[in-house]
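[1] Only the shape, not the letters, is given here:
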């Protein structure tokens, strides 16, 4: 029987009761901050050297495409091998990328081709980190406190998004890009070192399934097709990422320019901060309440509210209204994404949990590589406000179809 309501523990911030989780959380914040610092410094240096919009577009693709191509494969590896060691491989690649940037900055040997290589390395490091880390959360917090662990890690991600760029900018101003990127390698070390002492799996499921690339993706899709929870939450993650994702963040300078008459850099920063601040508040409120249940219906409802907030933002003519709506969008986005992820983890079969979570990440993160088409490329034709509004409206329509699908599947299965 499917777990359609991930029951949250009554205690606030329940996952923090586990000492191992507290250490994981701290190291995760440092690693996420380092990830964003590297983006700030490397993107700035690359832009100053090449002034290439095409290379900027490649940076976005190289960040998300590895999730689309390799998430299920990495999940299969995490089913067979210790996820702690796979995460350490990801941290090692992050360190290699930062050290590589530093070497090329100092020697002035940076070319378009080796910049593309390091961007790909950085993207692959993210895949080796995120899916195994979600398995690690299950091992540390267990099913009872899993929702709290997922939500707190999402908060840590947004903390990195908020703090990373600011710290990266200060480091670059104080030390310069070369020394700053060298310093950044240190921030990956807490996660790498802690994993040597992280607790192993409480329950080890022996699996000898081979890792088969595309065949694994097809097999995993078939395996979840009988589960309305796994299917609906994976579709929710994939469709929202495909149609909107975080593509509007890349267009934020344009929105800031259209919305205000002040310093566009300040307005841009405030818009980005509003989205992240809303997400942080969502984590704090939901963790503080400690009684909110994760259900497919609530996740889809919050995704609908997220879409409505983005439609309002796209149509807003006032900067204050736009900031408020982005704050609401951030609140709803963290809420529905963490609920969906929790439900996937709770309902994933133990013998191939890594592949199922990998498929969810392939949908939720990998599909972001294409959201730039619906918001960015179409925005160049009809305007970024209209493109975002239509994309968010498409999400609403898709959610209606997804809700009908889940109800119909439940009726056919005799669950309603």
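    Arrived safely. All figures in this text were calculated on a predicted structure; none of them were measured in a lab.

[2] contacts, neighbours, all on C-alpha from now
    Noted.

[3] any idea how far residue 65 is from the spatially most central residue of the chain?
    Residue closest to the average C-alpha location in the chain (C-alpha atoms, centre = their mean): residue 365, at 5.9 Å. Residue 365 sits 9 Å away from residue 65, going by C-alpha to C-alpha, to the nearest Å.

[4] Second structure for comparison follows:
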């Protein structure tokens, strides 16, 4: 008897749950639209300014509200209807996408328009992110939580392949306006799925102030073994390991001296690698030893990032982008699974908002810092140094802080 049916049943076991399937399909369609817009937006920002600082500033402003408001979003995710929070977030992002499409349609768009709308989208995500992170584990059984997180990573990375491909085609044949309009339409899918699922979580009544609830969540993280280490690793991973994708247009134009087709191919290779990394996590079933495995994968990611930064040969760079995508997604999925398993349902919104804040904060901090460093030292040296910094942090937790454990919380 072939082992293939058994492998697929184990790897895709979260799809047994109806509500998870609905959310997965809606989120996938919406994320594809987001990547269609990101393709056009990154290329246009650099094309309009020819300054990597503005690329970094756009990423920074998109993530800044998450740094400012996601802790409040986590408190509200434990107190309010998570479905309504998510719907509000989707409405905000959809309106911004259509507004940007309109600005391009009437030839009125300026760089500052893009920057302001990135900030407003970030506000929507700062409240929608904690609600989604808290809602996802309630759609599956606890034994399938890690698999559901990996499947969620897979939909994200399917979008990373499909989105830039559609974005490249739409940008070349129809123009930037259609890239933003397609993103706006894509939000209808996740909005429809939110109306169809059965949300079982009922928020408990609380008389505590928002700040008191926030402090309670931070206290839980501080005293929960392994959680602080995960928060630090999440920040360092995105600070040093995710910066590569944000500055790909600089590599394409300055190092390889190519056009948007090469940029698209690099994103596709990265997305394909990410799917493979997420599938590998989805197929695994054991929690024991995942902390050490995560650190080893992060070391590999740092070395791959440095290798890509120094590469001048496109075939090698495509291969390294594939490997970077695989290690990024495998490490991110494993860290998120461990964080979800360590926390409790009553604290999930607050704890995951802190974790997500750390994870997301590394992106704008890195974007802004490296956007300043690249003109001084060059894009290759700057991002090679970022990769080595990630290796150093991972080795510290692997060899020095060896007593950190990751034990699941009682449900």
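    That came through, no problem. Small disclaimer: the values here were computed from a predicted structure and weren't measured.

[5] got a list of contacts for stretch 272-282 of structure 1?
    155, 158-159, 161-162, 249, 252, 323-324, 326-335 (C-alpha atoms under 8 Å, 6 or more residues apart in numbering).

[6] what about that stretch, how far off from structure 2?
    With mean C-alpha distance after the TM-score superposition for structure 1, stretch 272-282 of structure 1 departs from structure 2 by a mean of 1.6 Å once superposed.

[7] same check, this time on stretch 34-44 of structure 1
    Mean for stretch 34-44 of structure 1 is 3.2 Å (mean C-alpha distance after the TM-score superposition for structure 1).

[8] What is the neighbour count of residue 146 of structure 1?
    Neighbour count of residue 146 of structure 1, defined by other C-alpha atoms under 10 Å: 27.

[9] Among the contacts of stretch 272-282 of structure 1, which lie within helices?
    155, 158-159, 161-162, 249, 252, 323-324, 326-335 (DSSP state H).

[10] Residue 235 of structure 1 pairs with which position in structure 2?
    Correspondence of residue 235 of structure 1 to structure 2, assessed by TM-score structural alignment: residue 232.

[11] Kindly confirm whether my reading is correct that that match touches residue 357.
    No: using C-alpha atoms under 8 Å as the test, residue 232 of structure 2 is too far from residue 357 to be in contact (10.8 Å).

[12] More neighbours: these two, which one.
    Counting neighbours by other C-alpha under 10 Å for residue 232 of structure 2 and for residue 357 shows that residue 357 has the greater number, 27 against 14.

[13] quick one: what's aligned to the more buried one in structure 1?
    So, by TM-score structural alignment, residue 357 of structure 2 is matched to residue 362.

[14] How about residue 392 of structure 2?
    Superposed on structure 1 with TM-score structural alignment, residue 392 of structure 2 falls opposite residue 397.

[15] Its match: which element?
    Assigned by DSSP states H and E, residue 397 of structure 1 belongs to helix 384-413.

[16] Mark which of the contacts of stretch 272-282 of structure 1 are buried, thanks.
    Buried residues within these, counting neighbours by 16 or more other C-alpha atoms under 10 Å: 155, 158-159, 161-162, 252, 323-324, 326-335.

[17] which one is the equivalent of residue 336 of structure 1 over in structure 2 nearest to, not counting chain neighbours?
    Aligned counterpart of residue 336 of structure 1 in structure 2: residue 331 (TM-score structural alignment). Counting by C-alpha to C-alpha, 6 or more residues apart in numbering, residue 331 of structure 2 lies nearest to residue 294, which is 5.4 Å off, once chain neighbours are set aside.

[18] could you check the distance from residue 278 of structure 1 over to residue 33 of structure 1?
    On the measure of C-alpha to C-alpha, residue 278 of structure 1 and residue 33 of structure 1 end up 18 Å apart.

[19] In terms of packing, which of those two has more residues around it?
    residue 33 (28 against 23).

[20] Right, I'll leave it there.
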